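**Student:** Have a look at this prediction, sequence included:
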Amino acid sequence: MNYWLVKSEPFKYSWEKFNEDGRTFWDGVRNYQARNNLKAMKEGDLVLFYHSNEGKEVVGIAKVVKEFYQDPTTEDPNWVVVDLAPVESLKKTVTLETIKSDERLKDISLVRQGRLSVMPLKNEEFDRIVELSAQ
């Protein structure tokens, strides 16, 4: 299993709306590195859902329920989506500030490549964020 983090601005698509929908395709990715990350996602992979701009915090866990296919919002074949479904809300959100101050997360992509909207996580990074949410 692989682990990922996806970012969404809450006013565009919030964790709450995602839970109401129960499933969504992850569209709007227009960065080649993020697109390549979408293509690498496999069904069953776990995904941290991060609210960017407002909040700047990890709020929940989702999973990949359908692997990449053509982005239905564009005819450009360069862009793809995956389907995600919510798994659970974190007991306590984990802020970017907390992540930045945690020695075990100092090399996480969220800090190193802050503008990337879809990024891989190491197993231990995923586990550490979940652990921080339970404290």
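**Tutor:** Yep, that arrived.

**Student:** from here on, contacts and neighbour counts on C-alpha atoms
**Tutor:** Will do.

**Student:** ok, and the closest non-adjacent residue to Arg30?
**Tutor:** Nearest-residue entry for Arg30: Trp79, 6.9 Å, with adjacent residues in sequence omitted and distances by Cα to Cα, 6 or more residues apart in numbering.

**Student:** Surely that neighbour touches Arg35?
**Tutor:** Yes - between Trp79 and Arg35 there is a contact under Cα atoms under 8 Å: 6.7 Å.

**Student:** try it against this one:
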Amino acid sequence: MAYWLMKSEPDEFSISDLKRLGTARWDGVRNYQARNFLRAMKIGDAFFFYHSSCPEPGIAGIGTIARAAYPDPTALDPDSHYFDAKASAEKNPWSAIDVAFESLFTQVLGLGYLKQQSALEQLPLVQKGSRLSVMPVTAEQWAAILALR
């Protein structure tokens, strides 16, 4: 099993939304490196659900991958914020996955707090200039974050 961290703006899609739905599509990723990470995910992999661009950015819970990567339908939908005019049904460069709810943290693990943890200094999330919305997490980093709850 691999571990990941995925970011979402909570006013668009939050861990509470995923809890309510049980499973949902994770779409709209428009960065090639992040897309490649989506494509590397396997059913059963776990991820930290990170709330970004909000008053308290941080890790809010855990989810799992419920369906491996498939073509992102939002790229073909002209009414979608994620529409890509260059994409077609035959050649869609973007991928989506389905995710399932696992757990909600009682308290968000804030970015400032995560940056203070020496065990996480190599985590791309805490490194200066890292803006990826999807990133791998090592088993050691996963365990260190779980220990902070």
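**Tutor:** Noted; the coordinates are in hand. Just so it is clear, the model here is predicted, and its values are computed rather than measured.

**Student:** Just give the TM-score of the two.
**Tutor:** Once superposed, chain against chain, the TM-score is 0.94 (TM-score structural alignment, normalised by the length of structure 1); 133 aligned residues with a Cα RMSD of 1.0 Å.

**Student:** residue in structure 2 matching the residue nearest to Arg30 of structure 1?
**Tutor:** Under the alignment (TM-score structural alignment), Trp79 of structure 1 pairs with Trp94 in structure 2.

**Student:** Was I right to think that match contacts Ala69?
**Tutor:** No - in this structure, Trp94 of structure 2 is not within contact of Ala69 by Cα under 8 Å, at 9.4 Å.

**Student:** higher neighbour count, those two?
**Tutor:** Trp94 (26 against 23; other Cα atoms under 10 Å).

**Student:** got the contact list for that one?
**Tutor:** By Cα atoms under 8 Å, 6 or more residues apart in numbering, the residues touching Trp94 of structure 2 are Val29, Arg30, Arg35, Pro71, Asp72, Ala75.

**Student:** For those residues, give me CSV that also has distance to Pro124 of structure 2 and neighbour count.
**Tutor:** Formatted as CSV, these follow (distance: Cα to Cα, whole Å; neighbours: other Cα atoms under 10 Å):
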residue, distance to Pro124 of structure 2, neighbour count
Val29, 17, 20
Arg30, 18, 16
Arg35, 16, 22
Pro71, 26, 17
Asp72, 25, 23
Ala75, 27, 27
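
**Student:** how far apart are the lengthiest strand in structure 1 and its match in structure 2?
**Tutor:** If you go by DSSP state E, structure 1 has its longest strand at strand 80-95. Averaged over the aligned pairs, strand 80-95 of structure 1 sits 1.1 Å from structure 2 after superposition, using mean Cα distance after the TM-score superposition for structure 1.

**Student:** Would you mark the buried spots in that strand?
**Tutor:** For strand 80-95 of structure 1, a neighbour-count test (16 or more other Cα atoms under 10 Å) marks 80-86, 89-90, 92-95 as buried.

**Student:** Let me know how buried the nearest residue in space to Pro57 of structure 2 that is not next to it in sequence is, in neighbour terms.
**Tutor:** Nearest non-adjacent residue to Pro57 of structure 2, counting by Cα to Cα, 6+ apart: His51, 5.2 Å away. Look at His51 of structure 2: counted by other Cα under 10 Å, it has 26 neighbours.
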